[in-house]
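Novice: Structure for the following, please:
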Amino acid sequence: MTMILRVLVAAVGLFNIAIGLLFLFNPAGAAANFFLIPDGSQGMATLRADFPGFFITGGSFALIGALQKDGRALLVPVMLLAIALTGRAVSLVADGIGPDAIPPMVAEAVMISLLLLCRSGLKR
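Specialist: Predicted structure coming up:
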């Protein structure tokens, strides 16, 4: 079971790294998928800096945790995703529920669950 969770966590890591690289090398295309509109060169720079920072960092630590069997490393992506999920929840309260609001929250909750399950399995 732990091996399956480690493989799933590695997949989460690779998925997040891929999103980060997409923002780095095709920020306008990636932004459209996230309902973002870059505003000039600083908007593009923000997309190339902040989003890869979030996704590549989280993905890298998920990979480190899965490959090195280090549950502590999994706390980094758990925290990043938990803060993102919290921000989405605040947005639901502040702005209402739009038609596209729930799927990213489900994806983040699933990733958090996988990371925590794997972390729990690595502690034994």
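Novice: going forward, measure contacts between C-alpha atoms and count neighbours the same way
Specialist: Fine.
Novice: so is residue 71 in a helix, a strand, or just coil?
Specialist: Secondary structure, DSSP: H, G, I helix; E, B strand; the rest coil: residue 71 is coil.
Novice: Find the nearest non-adjacent residue to it, please.
Specialist: residue 119 (4.5 Å; CA to CA, 6 or more residues apart in numbering).
Novice: Which residues are in contact with that neighbour?
Specialist: 70, 71, 72, 74 (CA atoms under 8 Å, 6 or more residues apart in numbering).
Novice: And for residue 102?
Specialist: No contacts exist for residue 102 under CA under 8 Å, 6+ apart.
Novice: just to revisit the earlier point, and the contacts of residue 119, which are buried?
Specialist: Buried subset of the contacts of residue 119 (neighbour count, 16 or more other CA atoms under 10 Å): 70, 71, 74.
Novice: if I look at residue 50, how far off is residue 95?
Specialist: 23 Å (CA to CA, to the nearest Å).
Novice: Of the contacts of residue 119, which is the nearest to residue 57?
Specialist: residue 74 (11.0 Å; CA to CA).
Novice: To compare against the first, here's the next sequence to fold:
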Amino acid sequence: MRLILTALLFVGGLFFVVTGADFLIRPEDAAAGFGMAATTKTGLAAIRGDMTAFFLITGLSMLIGAWRRNGDILLIPAFMLGCALLGRFITLLVNGADDGFFLPMIVEAVFVILSLLGSRILPHPVTDGDETT
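Specialist: Below you'll find the model as predicted:
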């Protein structure tokens, strides 16, 4: 179970890192895949900077957490993807859905659950200040 969970987190981390790199290198094309478009250079910079940061932080946290078997680090992608999922849910309630709306929600929900499971199942490193005698 722990090996499968670690492998799924690692594969998910790779997916998010590749997606983040795509936003860094090809922001217009990557944004179009998410239904976004930049109309100004400021918008392009926001897509390149913000989306790259979101996906790289999420993906690298998953990779590090899985590689080091560190449950603490996995709270970062759980929170990041949970916030994204909340935003999508609010949009669903306020604006409704269109084609392709639910797939990202499913992916985010799956990786929130996997990250939270990893946070509970994988070890939490003990530091000098946390030890009790």
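Novice: that older thread, okay, residue 50 and residue 95 of the first structure: which has more neighbours?
Specialist: Between residue 50 of the first structure and residue 95, counted using other CA atoms under 10 Å, residue 50 has the larger neighbour count: 13 against 10.
Novice: how far apart are the strand or helix carrying that one and its match in the second structure?
Specialist: When elements are assigned from DSSP states H and E, residue 50 of the first structure belongs to helix 40-68. When the second structure is overlaid, helix 40-68 of the first structure sits 0.7 Å from its aligned residues on average, using mean CA distance after the TM-score superposition for the first structure.
Novice: and for that helix, what span of the second structure is it aligned with?
Specialist: On the second structure, the counterpart of helix 40-68 of the first structure by TM-score structural alignment is residues 40-68.
Novice: If we go by neighbour counts, what in that stretch is buried?
Specialist: Within stretch 40-68 of the second structure, the residues that count as buried by 16+ other CA under 10 Å are 44, 47-48, 51-66.
Novice: Residue 55 of the first structure contacts residue 22, correct?
Specialist: No. Using CA atoms under 8 Å, residue 55 of the first structure is not in contact with residue 22; the gap is 10.0 Å.
Novice: ok, average deviation of the helix or strand hosting residue 12 of the second structure from the first structure?
Specialist: According to DSSP H and E, residue 12 of the second structure maps onto helix 2-25. Mean deviation of helix 2-25 of the second structure relative to the first structure after superposition (mean CA distance after the TM-score superposition for the first structure): 0.6 Å.
Novice: so what does that helix touch, helix or strand wise?
Specialist: If you count contacts as 3 or more CA pairs under 8 Å, 6 or more residues apart in numbering; DSSP states H and E, helix 2-25 of the second structure packs onto helix 27-33, helix 52-68, helix 102-121.
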